[in-house]
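Undergrad: Build me a structure from this.
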Amino acid sequence: METLQKTLSNKTWEDLKKTLTGLLILPDSENYDASRAIWNGMIDRKPACIIQCTDVNDVVTAVNFARKHQLLVAVKGGGHNAAGFAICDDGMVIDLSNMKEIKVDPKTRTVIAQPGVLWGEFDKATQEHGLAVTGGAVSTTGIAGLTLGGGVGWLMGKYGATCDNLLSAQLVTADGEVLQASAEENPDLFWAIRGGGGNFGIVTSFTYQLYPVGTIIGGMVLHPMEKIEEMLKFFRNFTQNAPDELTTYAFTMTSPEGMPMAGMALCYCGHDLKEGEKLIAPLRAFGPPLVDMIGPMPYLQQQAMLDQTVPHGQFSYWKANQLTSLSDEAISTFKNQIPSVTSPRTMVLIEHHHGAINQVAPDATAFRQRESPYDFVIISLWNQPDENDIHIAWTRNFFEAMKPFFSSGVYVNALFNDEGADRVRSAYGENYKRLRQVKQKFDPKNFFRCNNNIVP
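TA: I've put the predicted structure just below:
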């Protein structure tokens, strides 16, 4: 950072500031530390500058400045990515978090949203019209990163991945050009940004298709951890014939009182709630559970249900992969590994993928994780930096134990930044070659490389 600041004079920074509508934040700025903080408290990087953009012109200015001065660039939307790609050391952070405009058109059931919007903000705006689209499972997640990586969530069985419902996008390329990407304009770029992450440019607006979503049946049931094997076998059987309207996750967690728990969370988004009640009755009867928090609720309540389990600033390390199936052997391995969990904040999820998200052809978008029925995700969380090594080691050990049951695929948004190029390739499989071609066309010098990088 010192080298860069010596290289660029005060006048250079002042000249840049004059061209911006938004803020230029330097290391001696009062709000520097607050501006570089992201969701994962383990990420402590110190950029040479942060540009908090207010419009597309600011983004273009930032890109052109960074290119001219050969600065490493990180792009921040919601800042929720666990790997911390939103922040870099000794480079420029192009911060989009103040770009929060949302325009809903209830007649066409579409919405245009800027990249600083969080899912809670997005859902609030669309739910005013009784509309929604697949949008993760935590309301503080940004729409940009989730969409560009694919986008899984409670509505994916009925309405597919988030990126499946992207109609168009505006983005700024590495050479500072503003382009539109859709099925008609730059279709190769449009294909690539639906799952290919931030490799191809900075998206400055997203246009989505929306769907009628009113009151849903949601919530969770909790069981003692001793029931984990029995519960996962029930979960496997219960999900095998689930209708598209019903998405269910199994998980482990520790209660606020310190009790290890196993649970199932669900969302039924069908129009006939009575039919939904019948469908989920076996899940509520199983056990029976220690706690049953399932019932009709607003979709906004469902979306915020897990927020308190993943607060901003926690230290976090993730490992994930899709499963070929949830076999008895996989369940037994899970059962044997989970008692040694090193942090009470840690959660392990098995997400059921089915219906619309798995009915799209794997090569129709860059996002191709559409064949496996389950996704296995370890979200390790803790409070103290001196505990990093123990929790990271436990996470890796659990992941290694589950490897015999993995498919070849991994969801790119769950990759950590220490996993290497082979894991990035495994996220895209046969789509990787085409992604490299699009990268070569739109970013041949790999300007956008603070991401799960696709090398041109």
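Undergrad: use CA for all of it now, contacts and neighbours both
TA: OK.
Undergrad: Quick one: the strands in the stretch 101-250 of the chain, in order.
TA: 102-105, 110-113, 131-132, 166-172, 178-182, 202-209, 211-212, 216-224, 246-254 (DSSP state E, counting those that start in this stretch).
Undergrad: Using JSON lines, lay out the ones you listed together with mean neighbour count and distance to Asp95.
TA: Shown next, in JSON lines, are the strands of the stretch 101-250 of the chain (neighbours: other Cα atoms under 10 Å; distance: least, Cα to Cα, whole Å):
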{"stretch": "strand 102-105", "mean neighbour count": "16", "distance to Asp95": "18"}
{"stretch": "strand 110-113", "mean neighbour count": "22", "distance to Asp95": "16"}
{"stretch": "strand 131-132", "mean neighbour count": "24", "distance to Asp95": "26"}
{"stretch": "strand 166-172", "mean neighbour count": "21", "distance to Asp95": "14"}
{"stretch": "strand 178-182", "mean neighbour count": "18", "distance to Asp95": "17"}
{"stretch": "strand 202-209", "mean neighbour count": "23", "distance to Asp95": "11"}
{"stretch": "strand 211-212", "mean neighbour count": "17", "distance to Asp95": "30"}
{"stretch": "strand 216-224", "mean neighbour count": "23", "distance to Asp95": "34"}
{"stretch": "strand 246-254", "mean neighbour count": "22", "distance to Asp95": "33"}
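Undergrad: Next, the structure of the following sequence, for comparison with the previous one:
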Amino acid sequence: MTVSPPTLDDQRLRGALRGDVVEPGDPGYDEARKVYNAMSDRRPALVVRAVDAGDVIATVDFARERGLPLAVRGGSHSVAGYGTCDDGVVLDLGRMRGIRVDPEARTARAQGGCTWADLNHATHAFGLATTGGVVSSTGIGGLTTGGGMGHLARRCGLACDNLVAADVVTADGSFVTCTGERNADLLWALRGGGGNFGVVTSFAYRLHPVEDILGGPTFFPLDGEVIRRYREMIGGADERLGALLVVGLGPPLPFLPERWHGRPLCGVVTCWSGPRERDDEIRGLLAGLGPVLGQMLDRMPYPVINTLFDELLPAGLFHYWKGTFSRGLPDGAVDAYVEYGASTPSIESATVVFPLDGAVQRVGPHDTAFAYRDVDFATALSPTLATREDCEAQKDWVRSFHAALLPHSAEGAYVNFMDGDDQDRVRANYLGNYDRLVELKRRYDPGNLFRLNHNIAP
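TA: Next up, the predicted model:
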């Protein structure tokens, strides 16, 4: 890429900002262009580090008027690398991280650059929480607008189900506030429709009383019978029990015997947000799944459960993802978990199964853009490696694994579990909501400025 001196337009943009602009050749450019997934090594023409909605408006106007690609970055966790681009503009919201909690109304308003660590910290001070991700450095924006799975989903619904209002900068540079009564169609689209409709500068969430929880991982041998017992357990469990199934290699943790480090196993990551008096009952449910190889299950503040994968999955690793939805966990899917789990390529790689019953299924398929309300589980397949070459070498593993799951899966999948080569599945991801989303895309972004995403073309 040829580095050009600042143009008059670039200088005009700088003059319109309170934040700063980083260009090729500037100190810190290489750091500014980095994203979580190191597979996305791109060189934008400008990185704008916005500090307020005015900066966002100026940047959107600049990219639109110049005809430049525009990538919007919150926490930068987009597996497909949509938080960056070559030769375009990256709008980095990472400095916009203000949060205000209203404990009486049980709501929180958070700026678009916040991570789940930020939001969990702010709300926990008041004994409140809402559904978020499972890695604390994940941005609230991408997770929420994609749907938003997490430990509290069975009890509280998806993150998008708890989104009650948003401020949005649309493609024409307008600042739009949407609620259930005002611009409700745009709010509907933001609840699962991804980054197709604008830049969300603030999110308002409904909160729930959640303080300490019983949480942590329990590890078992990689055995289909363990997974089938998990299937039966979660199907009849109290909705306050969050329990993610994980298939992978044993991590080097002190409570897991060393002989299991690096060996195939499965685990359940528990988040029980019910009363302490029932903790032993939850421990008994887990003990009934099979031989326990290791366990770290204790009372902890809710925000801690969202940090358990942080050390294992820092920024800078190389990721490639696939995803599926399923109704139940058919035996064929269980067999695939066992077969392909046995050849998991690294300790950082994992197959994670999220239960989606309970409160998630009490929302209608047309009430939000997130349409899959009749599935019971979402599966994320992720080879995660230390080098690009190793990750490229494992793409066949995950593609074969994905192909083995497809006969037991719904047509579409969760957009946040899809890599950049899954654009052909976008219509299937939204089922009967797709045509309405196209209509709203034509209204709010007819020129498809916001196309660096799992794109809904106008």
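Undergrad: Between the strands of the stretch 101-250 of structure 1, which one is closest to Ser407 of structure 1.
TA: Closest approach to Ser407 of structure 1 among the strands of the stretch 101-250 of structure 1 is made by strand 246-254 (18.5 Å; Cα to Cα).
Undergrad: Report the helix of structure 1 that spans the greatest number of residues.
TA: Longest helix of structure 1, by residue count under DSSP state H: helix 388-402.
Undergrad: and it, which stretch of structure 2?
TA: The alignment of helix 388-402 of structure 1 onto structure 2 (TM-score structural alignment) covers residues 391-405.
Undergrad: Tell me who's in contact with the residue nearest to the spatial centre of structure 1.
TA: By Cα atoms, centre = their mean, structure 1 has its centre lying nearest to Leu146, at 3.9 Å. Contacts for Leu146 of structure 1 (Cα atoms under 8 Å, 6 or more residues apart in numbering) come out as Gly135, Gly136, Val152, Thr162, Asn413.
Undergrad: Which of these sits closest to Ile294 of structure 1?
TA: When the contacts of Leu146 of structure 1 are compared for distance to Ile294 of structure 1 (Cα to Cα), Gly136 wins out at 18.9 Å.
Undergrad: Can you find the partner of the closest one in structure 2?
TA: Gly136 of structure 1 maps onto Gly133 of structure 2 when the alignment is built from TM-score structural alignment.
Undergrad: and that match, how many neighbours?
TA: 26 (other Cα atoms under 10 Å).
Undergrad: cool, and Asp422 of structure 1?
TA: Counted with other Cα under 10 Å, Asp422 of structure 1 comes out at 8.
Undergrad: tell me which element it is part of?
TA: In the assignment (DSSP states H and E), Asp422 of structure 1 maps to helix 421-428.
Undergrad: Next, work out how far apart the residue mapped onto Gly54 of structure 2 from structure 1 and Ile390 of structure 1 are.
TA: The equivalent of Gly54 of structure 2 in structure 1 is Asn57 (alignment by TM-score structural alignment). Remark: distance between Asn57 of structure 1 and Ile390 of structure 1 (Cα to Cα, to the nearest Å) = 45 Å.
Undergrad: cool, and Thr7 of structure 1?
TA: Applying Cα to Cα to Thr7 of structure 1 and Ile390 of structure 1 gives a distance of 40 Å.
Undergrad: now do Gln384 of structure 1
TA: Counting by Cα to Cα, the gap from Gln384 of structure 1 to Ile390 of structure 1 is 11 Å.
Undergrad: Aligned to His352 of structure 1, what sits in structure 2?
TA: Using TM-score structural alignment, His352 of structure 1 pairs with Pro355 in structure 2.
Undergrad: tell me the contacts of the closest residue to that match other than its chain neighbours?
TA: Excluding the flanking residues, the one nearest Pro355 of structure 2 by Cα to Cα, 6 or more residues apart in numbering is Phe377, at 4.6 Å. Residues near Phe377 of structure 2 by Cα under 8 Å, 6+ apart: Phe325, Ser326, Arg327, Gly328, Leu329, Val353, Phe354, Pro355, Leu356, Asp357.
Undergrad: is it true that the third one touches Val375?
TA: Yes: distance between Arg327 of structure 2 and Val375: 4.6 Å, which falls inside the contact criterion (Cα atoms under 8 Å).
Undergrad: These two - which one has more neighbours?
TA: More crowded of Arg327 of structure 2 and Val375, by other Cα under 10 Å: Val375, with 19 against 15.
Undergrad: Longest helix in structure 2, by number of residues?
TA: Determined from DSSP H, the single longest helix within structure 2 is helix 53-66.
Undergrad: in the stretch 51-200 of structure 1, which spans are helices?
TA: Along the stretch 51-200 of structure 1, the stretches classed as helices by DSSP state H, counting those that start in this stretch are 56-68, 119-127, 143-149, 156-159, 187-193.
Undergrad: Save these as TSV, and put in distance to His223 of structure 1 too.
TA: As requested, the helices of the stretch 51-200 of structure 1 are arranged in TSV below (distance: least, Cα to Cα, whole Å):
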stretch	distance to His223 of structure 1
helix 56-68	49
helix 119-127	29
helix 143-149	30
helix 156-159	25
helix 187-193	40
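Undergrad: now for the ones you listed, which one comes closest to Asn431 of structure 1?
TA: Closest among these, using Cα to Cα: helix 187-193, at 9.2 Å.
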